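> requesting a structural model of the entry that follows:
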Amino acid sequence: MVKQERAARTRRSLIHAAAEVFAEVGFVPATLNVISARAGVSNGALHFHFANKAMLAEAVEAEAAETMHRLTEAARGRHGDSLQALVDAMHALLGALADDIVVRAGFELAGDVARRAHSPLRQEWQRWVEDRLRRAERTGALAEGVSWKDAACVVVAVTAGLEVLGGQDISWLSRQSVSRVWALLLPLLTDQRAPGALVSAGSRSPATALRAQPQLTQPEM
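Okay, here's the model as predicted:
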């Protein structure tokens, strides 16, 4: 059991170190020597867990996908088919891109054309967004004349744009930035008759709200 726990810790350290290096220099320039040194393990230990750099990249992407799945399902669990689930999920995903090096590296690997590998990470987000908006249309949550396909194109494109811009300036990934986007989108997407029924700033758990408080420019309502 002790040996298994040690192996699991080593594997996690290698994935985290690989994410750091991939995020810093990209997939092609990254070397296994640098990754193993960053993780504080020998090259032999690295090769015990990962045969090559491609497998390490796949592990980073898999962990990023698992985090994204956990965040989106948490939003769905709180709000069901409401558009608030989509608002909260985008806030959570972009927050993870800002705070979680593995998520950030996973998405950067997904967009790295030099890597020459297919990644389903962005497609998984697109499918989740499409499913949420398809359900919103079915329940009458979308405004008259707004199709779920058009809405999904906008939401996915905006998410990708913020992700790319956030790689150069992290303020694009801030709650304020995402809130401004939803403040513009929500009145276009829904015939919302009850002001405040949908919250562009996202509905958060107390723990998340406390963690984000230093970044806020205005007090929470």
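> going forward, measure contacts and count neighbours with C-alpha atoms only.
Will do.
> how close does the residue most central in space within the chain sit to Ala194?
Centroid check for the chain by Cα atoms, centre = their mean gives Leu93 as the closest residue, at 3.3 Å. Noted for Leu93: a distance of 27 Å to Ala194, by Cα to Cα, to the nearest Å.
> and if you look at Thr31?
Counting by Cα to Cα, the gap from Thr31 to Ala194 is 55 Å.
> neighbour count winner among these two?
More crowded of Thr31 and Ala194, by other Cα atoms under 10 Å: Thr31, with 15 against 7.
> ok now do the nearest residue to Arg135 once chain neighbours are set aside, which residues does it touch?
Sequence neighbours aside, Asp81 is the residue nearest to Arg135 in space, at 6.1 Å (criterion: Cα to Cα, 6 or more residues apart in numbering). With contact set as Cα atoms under 8 Å, 6 or more residues apart in numbering, Asp81 has these partners: Arg132, Arg135, Ala136, Thr139.
> next, Asp81: secondary structure please.
coil (DSSP: H, G, I helix; E, B strand; the rest coil).
> look up how far Pro29 lies from it.
As judged by Cα to Cα, Asp81 and Pro29 stand 43 Å apart.
> cool, and Leu97?
Leu97 sits 22 Å away from Pro29, taking Cα to Cα as the criterion.
> looking at those two, which is more packed in?
Using other Cα under 10 Å as the criterion, Leu97 and Pro29 rank with Leu97 on top: 26 against 10.
> skip the chain neighbours and tell me the closest residue to the more buried one.
Arg104 (4.7 Å).
> surely that neighbour meets Leu94?
No - using Cα atoms under 8 Å, Arg104 is not in contact with Leu94; the gap is 9.2 Å.
> would you do the same for the sequence below? I want to compare the two.
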Amino acid sequence: MVKQERAARTRETLIRAAAEVFAEQGFVTASIAAISRRAGVSAGGLHFHFENKTVLARAVEDRAAQALRRVTTERWGGVAASSAAVDGNALQVLVDSSHALLALLAADVVVRAAFLLCADVSRRSAIDLRRQWRLWVEAVTRAAARQGVLADGLSPQDAAGVVVAATVGLEALGARDGDWLAPHALTRFWTLTLPRLAADGALGGLVAEGSAGEAGAGRGSLT
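Alright, predicted model coming up:
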């Protein structure tokens, strides 16, 4: 048992070290030697746990995919993106999920690195985190339309496109400048955008900073 626990800790150390190196140098430039040095593990020890750099990158992506599911589907009662039977105002769910995503990107280098890996044209990623996020946003905007809280004449697809473009843009910019991942950056986006997304009468209850428990919560609604 002790040996298994030590092996599990070593794997986690290697995954985090790989994420840090991938985030700093990119997949192509990152080397096994740099990752093993960062982790404080010999190259032989690294290869015992991970066959090569590609396998390590997949492990980073797997960890990030799990984290992303926790701030989307699992966060809202295990709701699947295909159905999105959202409990509560779907637009507020979308705001809160986006704040949770950017907070996760700011706090967790594994998630930041995985998003970069998924966008790296030099390799074929088995997991597309940006697509995973897009599917969730599209599902929630469809739920908003069903609830009648989406602005009249606005298609869920168009609404989702705007939100995905903005949040993925902040993610990409935040890879080099963490200020783009700060809550105020996303709050500004929602403050400007929600009046165009929300139906008449639905705007007053929405909180651009995120509702209770989210970054910047408790600052009031958009009225």
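> picking up where we left off before, could you check which helix or strand contains the residue nearest to Leu97 of structure 1?
Assigned by DSSP states H and E, Arg104 of structure 1 belongs to helix 101-110.
> contact partners of that helix?
Residues contacting helix 101-110 of structure 1 (Cα under 8 Å, 6+ apart): 15-16, 19-20, 22-23, 26-27, 57, 60-65, 67-68, 96-98, 115, 118-122.
> just the buried subset of those residues, written out for ChimeraX, thanks.
Applying 16 or more other Cα atoms under 10 Å to these, the buried members can be selected in ChimeraX as follows:
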select :15,16,19,20,22,23,26,27,57,60,61,62,63,64,65,67,68,96,97,98,119,121,122
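> can you pull the contacts of Ala114 of structure 1?
Phe27, Val28.
> and the gap between the alignment partner in structure 2 of it and Ala23 of structure 2?
Aligning on TM-score structural alignment places Ala114 of structure 1 opposite Ser122 in structure 2. According to Cα to Cα, Ser122 of structure 2 and Ala23 of structure 2 sit 15 Å apart.
> average offset between whichever helix in structure 2 runs longest and structure 1?
Using DSSP state H, we find that the single longest helix of structure 2 is helix 2-25. Mean deviation of helix 2-25 of structure 2 relative to structure 1 after superposition (mean Cα distance after the TM-score superposition for structure 1): 0.5 Å.
> buried residues in that helix?
Buried residues in helix 2-25 of structure 2, counting neighbours by 16+ other Cα under 10 Å, are found at 10-23.
> go ahead and confirm Leu165 of structure 1 touches Trp172.
Yes - between Leu165 of structure 1 and Trp172 there is a contact under Cα under 8 Å: 6.3 Å.
> more crowded one of those two?
For Leu165 of structure 1 versus Trp172, the count of surrounding residues by other Cα under 10 Å is larger for Trp172: 19 against 14.
> alignment lookup: that one to structure 2.
Residue pairing (TM-score structural alignment): Trp172 of structure 1 is matched to Trp180 of structure 2.
> ok, for that match, nearest residue in space, not its chain neighbours?
Trp180 of structure 2's closest residue in space is Gly174 (Cα to Cα, 6+ apart), at 4.9 Å.
> list the contacts for the one you found?
Residues in contact with Gly174 of structure 2 (Cα under 8 Å, 6+ apart) are Ala106, Trp180, Leu181.
> was I right about the second one contacting Leu170?
Yep, that's Trp180 of structure 2 we're talking about. Yes - using Cα under 8 Å, Trp180 of structure 2 makes contact with Leu170 at a distance of 5.7 Å.
> list the contacts for Glu179 of structure 1?
Quick fix: residue 179 of structure 1 is Ser, not Glu. If you count contacts by Cα under 8 Å, 6+ apart, Ser179 of structure 1 has them with Ser200, Ala201, Gly202.
> of the residues you listed, select the buried ones using a PyMOL command.
Filtering the contacts of Ser179 of structure 1 down to the buried ones (16+ other Cα under 10 Å) takes a single PyMOL command:
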select buried, resi 200+201+202
